[in-house]
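# Provided below are the primary sequence and the corresponding predicted coordinates.
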Amino acid sequence: MVAHACQTIVACASLMYGQDPFVKHVSILIYDKDCKYFFLILNTAVRILWTFDNTLDDFYGIFPAVGSNGPTYKSPGINGYGSCLYLNASASQSIDVLSPPFLSMAYTSFSLSAWIKATTLNNAAVNGLSDNGIFGQYEQNSQDLSLHTIVRNQRLYFGFYGDDTQGNQLLVSDTWYHVAYVYDYSTLTQNVYVDGVLDGSNSPRGPYKGTVGNMTIGTNEVFFPYNYWNGCLDQISYFSRVKNATEVLYDATLTVAYSFNNTLLDDGPMGINGTGINFAYTASGRISTGLTLLTTVSYVQAGGLVLLGTSTRPYSMSIWINPTVITSGNIIHVAPTTTSISWSVPMLGFINTGNLGAQGCSPSGSVSLTGPVVPTGIWTHVAITYGNSNGLRLWINGTQFGASSSAYNYTAPGVPVTVTLGASLSSAGPCSSGVIATGQYHGSLDEFQLHSRELSSTDIWNLANP
C-alpha cells in the first residue's frame, strides 16, 4: 500500500472491499484535502445485485441508489417473497446509481441481466416512441461512450451508441421475461438472451469506452426523456465476466434447487429457501445427505412461485425418491400460496395399485399419466416435464416412460403457488382429482429441482446420472 496521510482510511477501504468475496479489489483511491471523503474506481466488482426488496441499494451495500420522481415497489417480485421496482413512465420515474464508487465497464467483458415485466411497451409504430430503458451508463452520446440495455420496439437492444445489437423476439406487456446482455471483450461480441435463449449476436462490436458517469435504471440518455420504463424491474445483476449460454439458461429457468444437505436453502439463483415440519436429514441420501419424512403430517414447501402459477408456462420437476410405502402418497403437490383460491394439482404421487402417477391441469380438467411400480428401499429418479406442444411427460431414471399426454395449455391460478413435497395439504378445483391417491408420502427424498422450461431428454438423463 502506498504511504498516504489518509492511511487509516486507505486500510479500511482495502479491508472492506478486499475481503468481500464478490469484489476483486479497489484500483484507484483519491482523497480530498481533509481526508474525509474518497473516490474510488473498482476494477470491477465480480457481482452486483439490485434485488429491489423494498430497497434501492444493491445487495452488498456498495452501490447505493436514489429514486427520481418517487419510484415505488410492487409485490410479488419474480421470486415471490419480495418486491419488484415499479416505475411509472408517465411520472418519469427512474433510479440513479451515483458515483462514487464508479463501476468501470470499459475495455472489459461483462454480463448484465434482469427480470422484466412491462405494464406497457413503447413501439414507434404504435405511439411514436421506441425505447424502454432498463440499465445505462452515460459519458456522452458518441460511439462506444453511452451504454444502454433496453427494449426497443419491443425487442431487446444492447447498445454502446452506434455500435449495437438488436434481438428478434417480440416482447409483450404483462409478461415476466428474463433478459441478459453479455459482452465478450476477447471477441468483441454482443449477445442478448430472452428467457435463457440466445436472441441476437453481433461482432465486432465495441469495446465500450466510458470512463465516467452515473448508472441509471429505468432510463438512459439515448432518446431521453422519451425512454422511461413502465412496469416492474427485478433482480438486476452485473457480473464482470462473460456468462456462457449454460449459465444464462440456469439463471433464467432454474426456479428452485434443494440439495437437502442438512439445509433447506435454495441452491438456485432465485434464493427461494424452503420451509417444513416433522422432517429429518438422513446421511443415506442419494447424493450426500437426503430428506426423510417422519410422520403423518410431514413435508417441505417452496412458496411464492410466480411462473409456475402462470398459465401456459412450461415447467419441469426432478426428484430422487426412496419410498417405504407405494400404495398412496403425494410426492409433489401444487396449490396457491394464498388459500382463498380454489385450485390445486397433485403433480406426482402414487396410485393405489403401487404405480407412480403424474398429473397436470388443462382447461378441461386433470391430465393424468400412469407410470411403473417403483421399488421400496431403493433410490429412483423421477421427473415430469410439460410443454405446450409435447404435453405432460413422465421420466424414470433418465428415460421417458410410456407416451406423452396430448398437447394442452397448462391452466394455473394466475397467482404465486406453493410446491409441497410429501403431502397434499389442500384439495380444491377441477384438477385436484385424478389417478393419484393423495395423502402422506412415506420415505426419503433428495435433490429436488423446479425449472421454468421443458427440460430436454439430455437434461433429464444428466440429472438421473450425476
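Arrived safely, thanks for sending.
# CA atoms for contacts and neighbours, from now on please.
Noted.
# how near is the closest residue to residue 152 other than its chain neighbours to residue 141?
Closest residue to residue 152 apart from its sequence neighbours, by C-alpha to C-alpha, 6 or more residues apart in numbering: residue 131 at 4.5 Å. Using C-alpha to C-alpha, to the nearest Å, residue 131 is found at 15 Å from residue 141.
# Of these two, give the one with the bigger neighbour count.
For residue 131 versus residue 141, neighbours defined as other C-alpha atoms under 10 Å are more numerous around residue 131 (28 against 15).
# Thought residue 149 was touching that one, still the case?
No - using C-alpha atoms under 8 Å, residue 131 is not in contact with residue 149, being 10.0 Å away.
# The longest helix along the chain: which residues count as buried?
Ranked by residue count, the top helix of the chain under DSSP state H comes out as helix 7-18. Neighbour counts over helix 7-18 (16 or more other C-alpha atoms under 10 Å) mark 9, 10, 13, 14, 17 as buried.
# Also stretch 420-440?
Within stretch 420-440, the residues that count as buried by 16+ other C-alpha under 10 Å are 420-427, 429-440.
# Ok, stretch 279-294 next?
Quick answer for stretch 279-294 (16+ other C-alpha under 10 Å): 279, 281, 282, 285, 286, 289, 290, 291, 292, 293, 294.
# do the same with stretch 261-278
With burial defined by 16+ other C-alpha under 10 Å, the residues of stretch 261-278 counted as buried are 261, 264, 265, 266, 267, 268, 269, 270, 272, 273, 274.
# Please identify which two of those are farthest apart in space.
Maximum pairwise distance in these, criterion C-alpha to C-alpha, is 18.1 Å, between 261 and 270.
# Below is structure B, check it against A:
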Amino acid sequence: GKVSPSRTITYTQKTKVKSKGKFSRPKWMTKKCLIITGIIFGILAIVAIVIPIAIIFSRHGTTSTTTVYTPVYSAYWSLDGNGNDMYSVYNGTISGSWIYYASGSTYFTTGQSLYMYSGTNNFFQMTTYFNLTYQSFTVEMWIYPTTLSGDNPLFSQCTCTSCTSQCLFLIFRSSQLYMGFNFNDLQGSTTFSTNTWYHVSFVYNYQTSQQIIYIDGVQDAIRSSVTTPYLGSNGTIYFGYSILSGSSSQYYGYIDNVALTTRAKSTSEILTDATQIFYYSFDQPNPYYDNGVNHINSTNYNSLTASSGRVKQGIRFTTTSSYFQMYSFSQFGVYNYKPWTFAVWIYPTSVAGVGSVAVPNYYTSGGQMYVTLGYAWGSCEGYVPCTGYQGSMDEFYAYRRELSASEIHSLANP
C-alpha cells in the first residue's frame, strides 16, 4: 500500500516574563498623555523659576514711595470787636493805649477792624503758640495804612533776634512789602499809597523753597532757592509789632480779616481770596451764609423757600415781593470806577414780561451799596419791570474784578 506522508505540527507558546528594573507602562498611559503631562510640568517649572527672578529684578529697578501727609492747621481772625480765632483755638488780645476795634472801618464797611493810630507798643498778640517751623504757610490780611515810613510791621513771630531764619517778619519797608526769616528775606517791588485798602498775602512753600508776595491777588515778588526754612521753634505771633525792631517801628492804620494756614496756597487760591466778594451756595441748612472767604452773611430776605438748585439746593421766590439782599459794598462799583462781576444760576417759572432777573443796586446817602436778587425796589425805568422775579436761583457769586472767559465758563459748568 501507499505510505501517507507524515505531518509535523509545531506549537509555539509566548510567555511574558517580567524583567527586573524596567517600567511597565499601563494601558491608559498613552503616548499623547505623556506629551501633555510633560508640557504641563515644563510650564510649571518655568513659572517657578521666572517669577522669583522677576520679583528680585523689580525690587532693584523701582523705588518704593511713601507719602507722608502733614496735618494742616488754620486760624482766622475777623477782628470784629475781639481777637477770637474763628476756630476758637488761637485767640488773641490787644495791648496798648492807642489801639482799638473800629466799627465800620473795613473794606466792606461792615463789622469791625483793628486800628492802631498813634504811640508805640500797640499790638495784637496771640495767646497760644502757633507752630510754623519747617513747613509751608500762608498769611493773608486786609490792610489800610495811614502812615508809611521806615519799617512798619504787619505780622511777626520771633525766637532769636540775632539768629538766621529764626525771626519771621512781614512788614512795610520803604513803603514796599518785605518778607523775612532774618537774613533770609524777600523785598517787594510795588510802592504802596496810604489811605487805601489792599489785600496782601505772604506765602512760604517749604517743598519748593520759595517765598512769594502777592498784592490784591497778583504776584508782586518771588524768591526761589530759599537756603534755609523758617526755624523759629517758639515765639508769640503779633499783628502790628515785631520784637526784632522793637518800639522803634510801629504800624499805623487798619488790619482786618487775618488768615493763617500751614500750607502754601496756590496763585489761583490767592486771587480768589483777594477778589471774591461773596459766594452763596444757598444750600441747606444755612442758605444765607456766605461760603466765600469773607463770611458776609445775609440777613435781608423775604418770602424765600428752599428748592432744587443747579448744584444741590437753591432758593425759590414765592411771591412778587420776594427778594434776597446784600449790602456793604461801597468799595466797588460805578462809584469808584472799578470792574465787578456778578454770576448766578436762574430757573424762571414765568417769563411773561414780569420780574427783574438782573441784579439791581443803588446807593444810600452814606454811599452804601445794596445788591438785590428778585426785586427792583423801584429802580426801574422804561422796559424794566418793577414786579418781582418768579422762579428759583442758585450759586450766586460776586467778584471785584472782571472774570475771564474761561472763569465764566467754569461757573457755567459746575
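Cool, got the structure. The shown structure was predicted, so the numbers you read here are calculated from the model rather than taken from an experiment.
# before we move on, the earlier item: equivalent range in structure 2 for the helix or strand following the longest helix of structure 1?
Next helix or strand after helix 7-18 of structure 1 toward the C-terminus (DSSP states H and E): strand 26-31. Mapping strand 26-31 of structure 1 onto structure 2 (TM-score structural alignment) gives no aligned residues.
# From the contact counts, what lies against strand 26-31 of structure 1?
helix 7-18, strand 38-42 (3 or more C-alpha pairs under 8 Å, 6 or more residues apart in numbering; DSSP states H and E).
# Now do the first one: which elements does it pack against?
By that I understand helix 7-18 of structure 1. Judged by 3+ C-alpha pairs under 8 Å, 6+ apart, helix 7-18 of structure 1 is in contact with strand 26-31.
# what does the strand it packs on contact?
Under the contact criterion C-alpha atoms under 8 Å, 6 or more residues apart in numbering, strand 26-31 of structure 1 has outside partners 6, 10, 14, 17, 18, 37, 38, 39, 40, 41, 42, 43.
# Now do that strand against helix 7-18, angle only.
Strand 26-31 of structure 1 and helix 7-18 are oriented at 150 degrees to each other (axes from the mean of the first three to the mean of the last three C-alpha atoms, to 10 degrees).
# Okay, buried residues for strand 26-31 of structure 1 please.
Judged by neighbour count (16+ other C-alpha under 10 Å), strand 26-31 of structure 1 contains these buried residues: 26, 29, 31.
# Go through these and name the one nearest residue 192 of structure 1.
Checking those against residue 192 of structure 1 by C-alpha to C-alpha gives residue 26 as the nearest, at 29.4 Å.
# and the gap between the closest one and residue 57 of structure 1?
Note on residue 26 of structure 1: its distance to residue 57 of structure 1, by C-alpha to C-alpha, is 20 Å.
# again, but for residue 350 of structure 1
47 Å.
# In terms of neighbours, single out the busier of those two.
Neighbours were counted for residue 350 of structure 1 and for residue 57 using other C-alpha under 10 Å; residue 350 has more, 29 against 18.
# give the contact list for that one.
By C-alpha under 8 Å, 6+ apart, the contact list for residue 350 of structure 1 reads 326, 327, 328, 329, 330, 331, 356, 357, 436, 437, 438.
# Would you mind pointing out the helix or strand residue 256 of structure 1 falls in?
For residue 256 of structure 1, the host element (DSSP H and E) is strand 254-258.
# want to throw the buried residues of helix 7-18 of structure 1 into JSON lines with distance to residue 386 of structure 1?
Converted to JSON lines, those look like this (distance: C-alpha to C-alpha, whole Å):
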{"residue": "9", "distance to residue 386 of structure 1": "56"}
{"residue": "10", "distance to residue 386 of structure 1": "55"}
{"residue": "13", "distance to residue 386 of structure 1": "50"}
{"residue": "14", "distance to residue 386 of structure 1": "50"}
{"residue": "17", "distance to residue 386 of structure 1": "45"}
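# tell me the two of the residues you listed that are most distant?
Using C-alpha to C-alpha, the two most remote members of the buried residues of helix 7-18 of structure 1 are 9 and 17, lying 12.3 Å apart.
# SS state for the spatially most central residue of structure 2?
By C-alpha atoms, centre = their mean, structure 2 has its centre lying nearest to residue 269, at 5.7 Å. What DSSP: H, G, I helix; E, B strand; the rest coil gives for residue 269 of structure 2 is helix.
# Now do the same contact list for it.
With C-alpha under 8 Å, 6+ apart, residue 269 of structure 2 has no contacts at all.
# Which part of structure 1 matches the one helix or strand residue 35 of structure 2 maps to?
Here residue 35 of structure 2 sits within helix 31-61, counting by DSSP H and E. Counting by TM-score structural alignment, helix 31-61 of structure 2 pairs with no residue of structure 1.
# Great, nothing more from me.
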